[in-house]
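Enquirer: Quick one: sequence and predicted model below, then my questions.
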Amino acid sequence: MHVNLPIVNVPTGQITLRADSSSIKADGVSTVQITSEPIRDRYGFTLLPGILIRVTTTNGTVVQGQYVGADQEGRITFTLRSSAAPGQAVITARSIEGDATGTITINFTP
């Protein structure tokens, strides 16, 4: 007998990102911490710890690298380091499996 079980814990929907500041100094050293709200699968369950979310930025550097694992509450937390030039960074968090995605913008000021 073969039973098909649904695949659970595949991230879906919006990833809401919040930063501890909307702007930081453009000096190549300053950082901002960004944390998501709990990321959920299609059944409403939070992600299991360690499930990876890909994080990219258009400016600056994600200190942890491009993959960040979910914590015990299904959240991701990472640090963005500014570039040396003023401008904006659009940070995108996207699930490797599933269709969960979210963005946040951080300004780098002179």
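Expert: Okay, I see it.

Enquirer: Please count neighbours and contacts with C-alpha atoms only from this point.
Expert: Fine.

Enquirer: Run a quick neighbour tally on Thr56.
Expert: 20 (other C-alpha atoms under 10 Å).

Enquirer: That one contacts Thr101, doesn't it?
Expert: No. Using C-alpha atoms under 8 Å, Thr56 makes no contact with Thr101, being 11.3 Å away.

Enquirer: Neighbours of the nearest residue to Val62 once chain neighbours are set aside, how many?
Expert: Using C-alpha to C-alpha, 6 or more residues apart in numbering and skipping the chain neighbours, the partner closest in space to Val62 is Leu80 (4.6 Å). The number of residues packed near Leu80 is 25, by other C-alpha under 10 Å.

Enquirer: Would you mind confirming that Leu80 makes contact with Val55?
Expert: No. Look at Leu80 against Val55 with C-alpha under 8 Å: they stay out of range, at 10.2 Å.

Enquirer: Now the common contact residues for those two.
Expert: Shared contacts of Leu80 and Val55 (C-alpha atoms under 8 Å, 6 or more residues apart in numbering): Val62.

Enquirer: then this one, side by side with the first:
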Amino acid sequence: MKNTLDDNKPIFLQIKEQIEDSIIDGNLNAGDRAPSTNEFAKFYKINPATAGKGINELVAEEILYKRRGVGMFVTENAKEILIKKRKKSFYESYMLPLKMEAGKLRMSTDELIEMVKREDNE
């Protein structure tokens, strides 16, 4: 868990993203138990319902599943689902604006690809 929360984003989203990042990074794998709402609440000194909201969204997205009396666990396909979702978001947030700007500058696809391949020190 991160040490602090960001005031600029809803807490439940930050908790959701922390779990997602842990799955993508391999810190939580299929079948692993995810931190509970009470663990998040105690660690961040927040209402358990706030943490629960983020966790429940992950259940709705089939990233986590509940085992009654035991906790929340990572689904078999969680990592693949998250990577697919993040790639779509990456494309929409970064690639589409990049392509639009490249079009304004009359850059060819080849020029754009060369810029992506270029080393930082050039």
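Expert: All right, it came through fine. Because the structure is predicted, anything quoted here is derived from the model rather than measured.

Enquirer: Please state their TM-score.
Expert: Scored by TM-score structural alignment, normalised by the length of structure 1, the superposition of the two chains gives a TM-score of 0.29; 60 aligned residues with a C-alpha RMSD of 5.0 Å.

Enquirer: returning to what we had before: can you check which residues contact both of Thr56 and Thr101 of structure 1?
Expert: Common neighbours of Thr56 of structure 1 and Thr101 (C-alpha under 8 Å, 6+ apart) are 92-93.

Enquirer: What residues does Val62 of structure 1 make contact with?
Expert: 55-56, 78-81.

Enquirer: sorry, that was for Thr56 of structure 1
Expert: 62, 66, 91-93.

Enquirer: Of the residues you listed, which is the nearest to Phe108 of structure 1?
Expert: Phe108 of structure 1 has its nearest neighbour among the contacts of Thr56 of structure 1 in Ile91, at 12.7 Å by C-alpha to C-alpha.

Enquirer: excluding its backbone neighbours, what's nearest the closest one?
Expert: Thr57 (4.3 Å).

Enquirer: Please, which helix or strand holds the residue nearest to Val62 of structure 1?
Expert: Using DSSP states H and E, Leu80 of structure 1 sits in strand 77-81.

Enquirer: for Ala51 of structure 2, same thing?
Expert: Per DSSP H and E, the secondary structure element for Ala51 of structure 2 is helix 48-60.

Enquirer: Kindly report the same for Met72 of structure 2.
Expert: Using DSSP H and E, Met72 of structure 2 sits in strand 71-74.

Enquirer: ok so, going back, what helices or strands is the helix or strand following the strand holding Leu80 of structure 1 leaning on?
Expert: Using DSSP H and E, the helix or strand that follows strand 77-81 of structure 1 towards the C-terminus is strand 87-95. Counting contacts by 3 or more C-alpha pairs under 8 Å, 6 or more residues apart in numbering; DSSP states H and E, strand 87-95 of structure 1 is packed against strand 52-57, strand 101-109.

Enquirer: now the angle from the longest one to strand 87-95?
Expert: When you say that, I think you mean strand 101-109 of structure 1. If you take axes from the mean of the first three to the mean of the last three C-alpha atoms, to 10 degrees, strand 101-109 of structure 1 sits at 160 degrees to strand 87-95.

Enquirer: coming back round to it: tally up the residues packed near the residue nearest to Ile91 of structure 1, please.
Expert: The burial count for Thr57 of structure 1: 19, using other C-alpha under 10 Å.
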